[in-house]
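Undergrad: have a look at this prediction, sequence included:
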Amino acid sequence: MSARYHLEDLLLLMARLRDPQQGCPWDLKQTWQSIVPHTLEEAYEVAECIEQGDYDHLKEELGDLLFQVVYYARFAEEEGRYDFADIVDGLTAKLVRRHPHVFPDGTLQSSSAGDASQIDTAAVKSRWEAIKAEERQQKQQAESVLDGVPQALPAITRALKLQKRAATVGFDWGDPLAVLDKLEEELAEIREALAGGDAQQVLDETGDFIFAAVNLARHLKIDPEAAVRSTNRKFEQRFRVVEALCAEQGQALTVARQEDPATRIDLQQLEAFWQEAKRRERQEQADETFP
């Protein structure tokens, strides 16, 4: 049985890959910017494994994501900025600071924390946000509570973070029903924009509608990114059934472009196939629930 590798081995591996004389040509060409798309992809693959309950495969994806951190740490070390140990030190210090209910004396060795079951979760979250706000103030004199929300985030995730920040100072709807009213208002404005034929206004109002939908998800305590990913998977599964049903009848799924009327399939039939796909999905779910 071979010996187990450790974190130090991974850091050594990265150093070897980036060695100017004997390293890997591909790794030597990489930069801070070129690795970013890989990092985002690995993060989403981690999320997908968790959402699908594939925890065996998750181990591999977590390793791939960790490798991204090691990459950035190596870039920083080569430029004399900091190294992996500095990243770990800064992260640990920050988390100790943000958990005073667990580390009351501000050290990792704290042993006088109270009973976790007796801690008010809402109070902990409030304190967490207050500490983060204090940290932002120390880093720079913030002009807005929205400062520091990364521009590069996926739009839906950034919308959620902006809304959460605004809510910390009371700029928020009182309940989900109020957000539903806002959604209906935005939908009416989309209809009005469509009637007016103004493309820019249609874009703006559609964005407002999506932003309000994110707000509704937040009030319902639903992660909007996870919700949309789930819907994407559901749509894909159903659409593949529609394709299969079309093929079974020798019909082509090209409504707009198919020239042969004998093989063209109309939207009414597609809707029937879609409903059949939904019926099969419900049946599969029922079969799983009652084996």
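TA: It's in.
Undergrad: please make it C-alpha for all contacts and neighbour counts, starting now.
TA: Will do.
Undergrad: give me the neighbour count for Glu134.
TA: 11 (other CA atoms under 10 Å).
Undergrad: tell me which helix or strand it sits in.
TA: Counting by DSSP states H and E, the element that carries Glu134 is helix 121-139.
Undergrad: which helices and strands does that helix pack with?
TA: Helices and strands touching helix 121-139, by 3 or more CA pairs under 8 Å, 6 or more residues apart in numbering; DSSP states H and E, are helix 84-98.
Undergrad: neighbours around Ala15, how many?
TA: Burial measure for Ala15: 18 neighbouring residues, criterion other CA under 10 Å.
Undergrad: please disregard the earlier target; I meant Gln22.
TA: Neighbour tally, Gln22, other CA under 10 Å: 10.
Undergrad: so it is in contact with Ala15, correct?
TA: No - contact criterion CA atoms under 8 Å: Gln22 and Ala15 do not qualify, at 10.3 Å.
Undergrad: and the contacts of stretch 267-284?
TA: Residues from elsewhere that reach stretch 267-284, judged by CA atoms under 8 Å, 6 or more residues apart in numbering: Arg238, Phe239, Val241, Val242, Leu245, Val255.
Undergrad: next up, a second structure to put side by side with the first:
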Amino acid sequence: MPRPFPPLEAVPLAEQHGQSFVRLVELMQRLRAPDGCAWDREQTLESLRRYVIEEAHEVVDAIDGGDKNELRSELGDLLFQVVFQAEVAREQGDFGPDDVIKAIIDKLVRRHPHLFADEAPADAPVSSADVLERWEKIKARERGNQGLLESVPRGMPALLRAQRVGEKVERVGFDWPDTAGSRAKVAEELGELDEAIAAGDPAAISEELGDTLFALVNLARHVHVDAEAALRATIVKFTTRFAHVEQRVRDQHGGWGEGDNAVSLAQMDVYWNEAKQKK
């Protein structure tokens, strides 16, 4: 027998303090109840993993697209995944949604002693760089003997993970002192990649290509560029330009064609250059 779930009343922005969060938890528990949704009841922490990743990527897409309504929707989807995981864990007797919130609040307060301690520390940070340095020091104390790089999630996209690894080691001084050193490393790795390609060694090519990509990410960090965002922007640009090529091929040739009737690369380059001019 269906049980209606009363809708939320709109709350003015100035009066929003997260008071509606409890309703999302209530809804999640209703979905997982014995008379709830069969699909929701079947889910596990493991089965939900893909949705956490998917929703996080959709949030990034919404940010890149600049659509605030879409971002609001996608943030809701991501928040639902957090609540979903927490509810599954609560049912298993591990932790619940309130434990999740308590954990992040405790962590943020602990890592901002210059704001929340009884007395401001003598080395209280004055810039964002100081804050990050102090954050890492506090984090290191909390983690004890854990390796510096063990806190970087292995499931991160590779470019993002590489940049986070570089940031971590930079904070303990294991880094090129300037951009020139990082740029020279890129040239060195490209030379080694060329040698591997010339030798025709697939394993060496793979290794040297990885080294080159890692060096490029480090260069991006030195010039204050987000490597992941830069590549995403380039993919969007390429996709947009190729869509123009594809449309021109359909309009002028009726399709890509095959064999001797295939659209030539030279002709596609003409359409590609048209796309570049469109901006």
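TA: That came through fine. Not measured: the values here are computed from a predicted model.
Undergrad: and the helix holding Glu134 of the first structure, how far from the chain's centre?
TA: 22 Å (CA atoms, centre = their mean, to the nearest Å).
Undergrad: what's the match for Leu31 of the second structure in the first structure?
TA: By TM-score structural alignment, Leu31 of the second structure lines up with Leu17 in the first structure.
Undergrad: who are the neighbours in contact with that match?
TA: Gly23, Cys24, Asp27, Leu28.
Undergrad: in the first structure, which spans are helices?
TA: Secondary structure of the first structure (DSSP state H): helices at 7-17, 25-29, 32-51, 55-78, 84-98, 121-139, 155-167, 176-196, 199-219, 224-248, 267-289.
Undergrad: of all those, which one comes closest to Ser112 of the first structure?
TA: For Ser112 of the first structure, the closest of the helices of the first structure is helix 84-98, at 13.8 Å, according to CA to CA.
Undergrad: among the contacts of stretch 267-284 of the first structure, name the buried ones.
TA: Taking 16 or more other CA atoms under 10 Å as the criterion, what is buried in the contacts of stretch 267-284 of the first structure is Arg238, Phe239, Val241, Val242, Leu245.
Undergrad: so where is stretch 154-173 of the second structure in the first structure?
TA: The aligned range for stretch 154-173 of the second structure is 151-170, by TM-score structural alignment.
Undergrad: quick one: end-to-end length of stretch 213-230 of the first structure, please.
TA: In stretch 213-230 of the first structure, first residue to last residue: 16 Å (CA to CA, to the nearest Å).
Undergrad: and Glu134 of the first structure, what does it touch?
TA: Contacts for Glu134 of the first structure (CA under 8 Å, 6+ apart) come out as none.
Undergrad: map it across to the second structure for me.
TA: That one, Glu134 of the first structure, aligns with Arg141 by TM-score structural alignment.
Undergrad: now its match: how far from His112 of the second structure?
TA: Distance of Arg141 of the second structure to His112 of the second structure, computed by CA to CA: 14 Å.
Undergrad: next one: Ala229 of the second structure
TA: Distance of Ala229 of the second structure to His112 of the second structure, computed by CA to CA: 28 Å.
Undergrad: who has more neighbours, those two?
TA: The neighbour comparison of Ala229 of the second structure against His112 (other CA under 10 Å) goes to His112, with 17 against 14.
Undergrad: so what corresponds to the more buried one in the first structure?
TA: In the first structure, the residue matched to His112 of the second structure (TM-score structural alignment) is His99.
Undergrad: show me what contacts the residue nearest to the spatial centre of the first structure?
TA: The residue lying closest to the centre of the first structure (CA atoms, centre = their mean) is Glu225, at 5.4 Å. Counting by CA under 8 Å, 6+ apart, Glu225 of the first structure touches Ile156, Thr157.
Undergrad: what lines up with it in the second structure?
TA: Counting by TM-score structural alignment, Glu225 of the first structure lines up with Glu228 in the second structure.
Undergrad: cool, Lys182 of the first structure as well?
TA: Using TM-score structural alignment, Lys182 of the first structure pairs with Lys185 in the second structure.
Undergrad: how far away is its match from Asp211 of the second structure?
TA: Taking CA to CA as the measure, Lys185 of the second structure falls 10 Å from Asp211 of the second structure.
Undergrad: list the contacts of Ser144 of the first structure.
TA: Residues counted as contacts of Ser144 of the first structure (CA under 8 Å, 6+ apart): none.
Undergrad: and it, how far from Glu129 of the first structure?
TA: Ser144 of the first structure sits at a distance of 15 Å from Glu129 of the first structure (criterion: CA to CA).
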